[in-house]
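*Asks:* sequence and computational prediction follow.
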Amino acid sequence: MVILDRLPTVDRLQHLGLTVEDRCLMCDNGHETRNHLFADCPYGIQIWSAVLSLCGLERVMMDWERELVWLYTRLKGKSLIVFILKLAWNSYVYHIWEERNCRKFRNTYRDCSSLLGCIKDTVCIRVCSRRVHMDDVNRHICAA
């Protein structure tokens, strides 16, 4: 859904003719689009940068299209780091969207460290369920 830009973000709802508040609930600054939520929003950037750092990767998040190209070229093969990065990316997208919905519909907020903890828990549960051997680099994403 997110890659096909089919999430009901504010810009898509407005395109359908609905009148909705035109702001990002995560940073209270930008216009809520898929690209903003997952690649331009300071909240999302901070989370994804922390996830990459836990995986031993230091890089600046690019715009949405470049980030997808980077992921597409890096997430090939069956190595443990590729498996963990795929899980981390999917968990990142899921939890950012979940946080957006909690803020919109429940008026509840989590800070970056809480959301990062949820992503780490999700990745750790999936990795541990496969009983794979963790090396020092990949163990950080599962550390409490």
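*Replies:* That came through, no problem. Residues are numbered from 1 along each chain as shown.
*Asks:* could you use CA atoms for every contact and neighbour count after this?
*Replies:* OK.
*Asks:* quick one: the strands in this structure, in order.
*Replies:* Per DSSP state E, the chain carries no strands over any range.
*Asks:* longest helix anywhere in this protein?
*Replies:* Counting residues, the longest helix found in the chain (DSSP state H) is helix 80-105.
*Asks:* what comes up buried for that one?
*Replies:* 81, 83-89, 91-93, 95-97, 99-100 (16 or more other C-alpha atoms under 10 Å).
*Asks:* quick one: it to chain centroid distance?
*Replies:* For helix 80-105, the separation from the chain centroid amounts to 4 Å (computed by C-alpha atoms, centre = their mean, to the nearest Å).
*Asks:* could you say what helices and strands that helix packs with?
*Replies:* helix 42-54, helix 112-129, helix 136-139 (3 or more C-alpha pairs under 8 Å, 6 or more residues apart in numbering; DSSP states H and E).
*Asks:* as a quick check, tell me the outermost residue of this structure.
*Replies:* residue 17 (28.0 Å; C-alpha atoms, centre = their mean).
*Asks:* A further structure is provided below for comparison with the first:
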Amino acid sequence: MAIMGGLKTADSLAARGISMNDTCALCHSYAETVSHLFFEFDFSFSILSNLMKNLGFLLLRPNILKIFEYIEDMKHKDKNFYFLIICCVVYRIWRERNERKFGEAYVSSTTLAQKIKTAVLSKILNMEKGRRSD
């Protein structure tokens, strides 16, 4: 949904004629767009960098499409692992955005990265358990 423009970010709602406060709920400094939310600003990029250490070569912050292209072009046997990480990052950042916009609780990027690590590890262990029982 993030890639296809299906998330109800401020810019996509404005394109549908729905006006609202367009300030990002995570940083309160920039307009909320999919590109901004997912990896173009410090909060989300720090999460991604924490989980994918080999992104240090990037001079500019990537958008979500660039990250998927980068993974697709990798000559690495663990592409599916990286895709899982990205999907989990997008999901958890979106949840954090909603929590801050509509709730009252929030967590730091470090805490969110740890939650993502836990979720990815849990998914991998469940997949391994399923393979062993077949």
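*Replies:* Looks like it came in fine. Treat the numbers as computed from the prediction; the structure is a model and nothing was measured.
*Asks:* before we move on, back to that, can you list the helices and strands packed on helix 80-105 of structure 1 in JSON lines and add mean neighbour count and distance to residue 2 of structure 1?
*Replies:* Output for these, formatted as JSON lines (neighbours: other C-alpha atoms under 10 Å; distance: least, C-alpha to C-alpha, whole Å):
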{"stretch": "helix 42-54", "mean neighbour count": "18", "distance to residue 2 of structure 1": "14"}
{"stretch": "helix 112-129", "mean neighbour count": "17", "distance to residue 2 of structure 1": "17"}
{"stretch": "helix 136-139", "mean neighbour count": "13", "distance to residue 2 of structure 1": "26"}
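*Asks:* wait, which of those helices is closest to residue 6 of structure 1?
*Replies:* helix 42-54 (18.6 Å; C-alpha to C-alpha).
*Asks:* excluding residues flanking it in the chain, which one is nearest the residue most central in space within structure 2?
*Replies:* Central residue of structure 2 (C-alpha atoms, centre = their mean): residue 90, 2.5 Å from the mean position. Leaving aside its sequence neighbours, residue 90 of structure 2 sits nearest to residue 38 (C-alpha to C-alpha, 6 or more residues apart in numbering; 6.7 Å).
*Asks:* neighbours of the counterpart of that neighbour in structure 1, just the number please.
*Replies:* Residue correspondence to structure 1 (TM-score structural alignment): residue 38 of structure 2 is matched to residue 38. By the criterion of other C-alpha atoms under 10 Å, residue 38 of structure 1 has 24 neighbours.
*Asks:* repeat that for residue 14 of structure 1.
*Replies:* Other residues near residue 14 of structure 1 come to 14 when the count uses other C-alpha under 10 Å.
*Asks:* again with residue 111 of structure 1
*Replies:* Using other C-alpha under 10 Å, residue 111 of structure 1 has 11 neighbouring residues.
*Asks:* give me the aligned partner of it over in structure 2.
*Replies:* In structure 2, residue 111 of structure 1 lands on residue 108 (TM-score structural alignment).
*Asks:* sorry, back to before: isn't the residue nearest to the centre of structure 2 up against residue 39?
*Replies:* No. Using C-alpha atoms under 8 Å, residue 90 of structure 2 is not in contact with residue 39, being 9.2 Å away.
*Asks:* hmm, residue 14 of structure 1 is touching residue 20, no?
*Replies:* Yes. Using C-alpha under 8 Å, residue 14 of structure 1 makes contact with residue 20 at a distance of 6.8 Å.
*Asks:* who touches both of these two?
*Replies:* Common contacts of residue 14 of structure 1 and residue 20 (C-alpha atoms under 8 Å, 6 or more residues apart in numbering): none found.
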